[in-house]
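S.K.: need a structure here:
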Amino acid sequence: MKPPKPATSPEMTWPQRFLIAAVLAWFGLLILGPAVALVRRAMEPGIGRFFAKLAEPDAIESLWLTAKITAAVTVCNTIFGIGMAIVLVRQRFWGRRLMDGVLDLPFAVSPVIAGLMLIILYGPRSTIGSRLSDMGLPIVYHLPGMILAGLFVTLPLVVRSVAPILEEVGSDQEEVASTLGADWWTTFRKITLPTIRWGIAYGSALVVARSLGEFGALLVVSGNIIGRTQTATLYVHDQVESFEPHGAYVMSTVLAGLSFGMLIALEAVRNRTHRQEYGAEESQDPSVERKTIRPTRRH
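M.R.: Down below sits the predicted model:
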């Protein structure tokens, strides 16, 4: 059974039409227009030149490095983001409010400042960085430092997507499961995880998109060594600086397309899953009204 269609809205007034037109124009000016212009410039020399530029060794190396960083950052921040959201919502301890406020620091500070903070703490001249280098584990100007930069700038995304859902559903079901003898893992796997799965999916997707597009922090901590520590966004920067704009257009189109396609696919899967679940619930009890909780996106 499909969800009921919304009631037909009354005829729009002129102020409403003006507001919709203004919003669409603003969206086109800031988002749609630049995106179309970018794709047009990337494809202007032809599809063959597009793929030839993308197949150059430096471009492939930068994409591969970006993929490795994105994968590591997404896995780590998804796991720890779920844990932090549960701790902040379910637990009460001294310093919780401070932790909740400081968690948004990556949203507030420039990524360049984030990279500088990592250099101060983990750079080759710092106490921690020098000792790790002596142990054969250099951080800054190497892959570990780039992963740390990605972890820093994306830390709040999963937490802020999952925490509102946990707050909304409460802990009653978890407490009942615990009373009935379920251990914490069974409770998490069968009750908590299904409840927050779309929050996790949205948060993880935002982490991927943010990691693909990160520039400032990586520029500071990587050293931007071609073929070694140059990510896709740093490749775009170098192409612009080298007066090779077509390479920058091509790589930018690929990165933007990956992020946009992933978010669109996620939304499509979520809507399809919701329709299936809604139909199953309605077939069992038509009087039940399903409530969907969407994660709050904070940037």
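S.K.: Please count neighbours and contacts with C-alpha atoms only from this point.
M.R.: OK.
S.K.: Tell me who's in contact with Met262.
M.R.: For Met262, the contacting residues are Ala205, by Cα atoms under 8 Å, 6 or more residues apart in numbering.
S.K.: does it sit in a helix, a strand or a coil?
M.R.: Following DSSP: H, G, I helix; E, B strand; the rest coil, Met262 is assigned to helix.
S.K.: run this one through as well so I can compare:
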Amino acid sequence: MASPTAGHGLATRPRYALRLLALGYLVFLLVLPVVLIGWRTFQGGIGPVLDALTSSQAQSAFRVTLIVAFWTVLANTVFGVGVALLLVRRDFPGKRLLNTLIDLPMAVSPVVVGLALILVYGRFAPVGARLEDLGIQVIFSTPGMVMAAVFISLPLVVRAVIPVLEELGDEQEQAARTLGAGSWQTFRRITIPGIRWGLAYGVVLCLARALGEYGAVAVVSGRLVEKTQTLTLFVEERFQNFDEHAAFAAATALALVAVVTLLLIKILRPKG
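M.R.: The predicted structure is shown next:
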């Protein structure tokens, strides 16, 4: 007669096997490549890393990346909160269609997004030509890069705020209006404090996507060195030109940003 302990051991084997499989998958697909990049970055010491990251080209790439990320987060925060309030608090014709369109950037390739922006805002496109006449260059400049990053990160703030708004309800907002509070006062004192953690979570996700975006930005930027080159484009350009120190140093900087972002996401993620 088999003992209960033996039966329990047999039952737990598949569980441990699945855990080992998942852990091995993550180690070889994610952890090992990142560790190797870090090792290649610092194998020559800290000096070459600092030299690579303080070069004029690297500093320009950092600056362009931060500018694009800032305007992307700002635009998507305003848009995300407004659309989330519209979808949760209002009923209107086309609401279901709008709710579906919000997720469109998740299904469209970033390269396609960049190409579409060129077809609309390029120098020889009707809209782009008109803007060029007004002295506004969109493609191969910062505005086009911001538009590309805004598009690919469009749903992140909206989808982070909507569940929080639904859970919050509108009872407190209605009570505030009954007591004489205006719309802006209610929004500032009731709505924003109620959604602040969900909003922060969506903002961090949007920031991470904007900092690491490559495909759409690569198409519309023109990859002009020290003009429209982001950090991801800098990594590719340096690696293709056999400057491995600079490429690995910038890649490590991006990886560190990703780790910090991951920690913030874990902290800010709404409970439940």
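S.K.: Could I get the TM-score for this pair?
M.R.: The pair, once superposed, lands on a TM-score of 0.91 when counted by TM-score structural alignment, normalised by the length of the second structure; 264 aligned residues with a Cα RMSD of 2.0 Å.
S.K.: Now do the helices in the stretch 101-250 of the first structure.
M.R.: Per DSSP state H, counting those that start in this stretch, the stretch 101-250 of the first structure carries helices over the ranges 105-108, 111-122, 127-134, 143-169, 172-179, 184-187, 193-213, 216-222, 232-241, 245-284.
S.K.: helices or strands up against the helix or strand harbouring Val36 of the first structure?
M.R.: Following DSSP states H and E, one finds Val36 of the first structure within helix 33-43. Applying 3 or more Cα pairs under 8 Å, 6 or more residues apart in numbering; DSSP states H and E, we find helix 33-43 of the first structure packed against helix 245-284.
S.K.: Now do the helix it packs on: distance to the chain's middle.
M.R.: Relative to its chain's centre, helix 245-284 of the first structure lies at 13 Å (Cα atoms, centre = their mean, to the nearest Å).
S.K.: same deal with stretch 91-101 of the second structure?
M.R.: That offset, for stretch 91-101 of the second structure, works out to 24 Å (Cα atoms, centre = their mean).
S.K.: can you pull the buried residues of that stretch?
M.R.: Buried residues in stretch 91-101 of the second structure, counting neighbours by 16 or more other Cα atoms under 10 Å, are found at Asn99.
S.K.: rewinding a little: how far out from the middle of the chain is the helix holding Val36 of the first structure?
M.R.: The answer for helix 33-43 of the first structure is 23 Å, by Cα atoms, centre = their mean.
S.K.: who touches the helix or strand following it?
M.R.: Of the helices and strands lying after helix 33-43 of the first structure in sequence (DSSP H and E), the nearest is helix 47-54. Contacts to helix 47-54 of the first structure, defined as Cα under 8 Å, 6+ apart, come from residues 42-43, 59-60, 247, 250-251.
S.K.: Nearest residue to Thr72 of the second structure in space, ignoring adjacent ones along the chain?
M.R.: Val150 (5.1 Å; Cα to Cα, 6 or more residues apart in numbering).
S.K.: residues near that neighbour, how many?
M.R.: 23 (other Cα atoms under 10 Å).
S.K.: my guess is it meets Val68, correct?
M.R.: No - judged on Cα atoms under 8 Å, Val150 of the second structure makes no contact with Val68 at a distance of 9.0 Å.
S.K.: what do those two both touch?
M.R.: By Cα under 8 Å, 6+ apart, Val150 of the second structure and Val68 have these common neighbours: Ala210.
S.K.: picking that back up, most surrounded residue in the contacts of helix 47-54 of the first structure?
M.R.: Gly247 (25 neighbours).
S.K.: right, and that residue touches Gln239 too?
M.R.: Yes - contact criterion Cα under 8 Å: Gly247 of the first structure and Gln239 qualify, at 6.0 Å.
S.K.: mind checking the longest helix of the second structure?
M.R.: Ranked by residue count under DSSP state H, the longest helix found in the second structure is helix 56-89.
S.K.: Mind listing what's buried along that one?
M.R.: Applying 16+ other Cα under 10 Å to helix 56-89 of the second structure flags 57-69, 71-73, 76-77, 79-81, 83-85, 87-88 as buried.
S.K.: Ok, stretch 169-183 of the first structure next?
M.R.: Using 16+ other Cα under 10 Å as the test for burial, stretch 169-183 of the first structure gives 174, 177.
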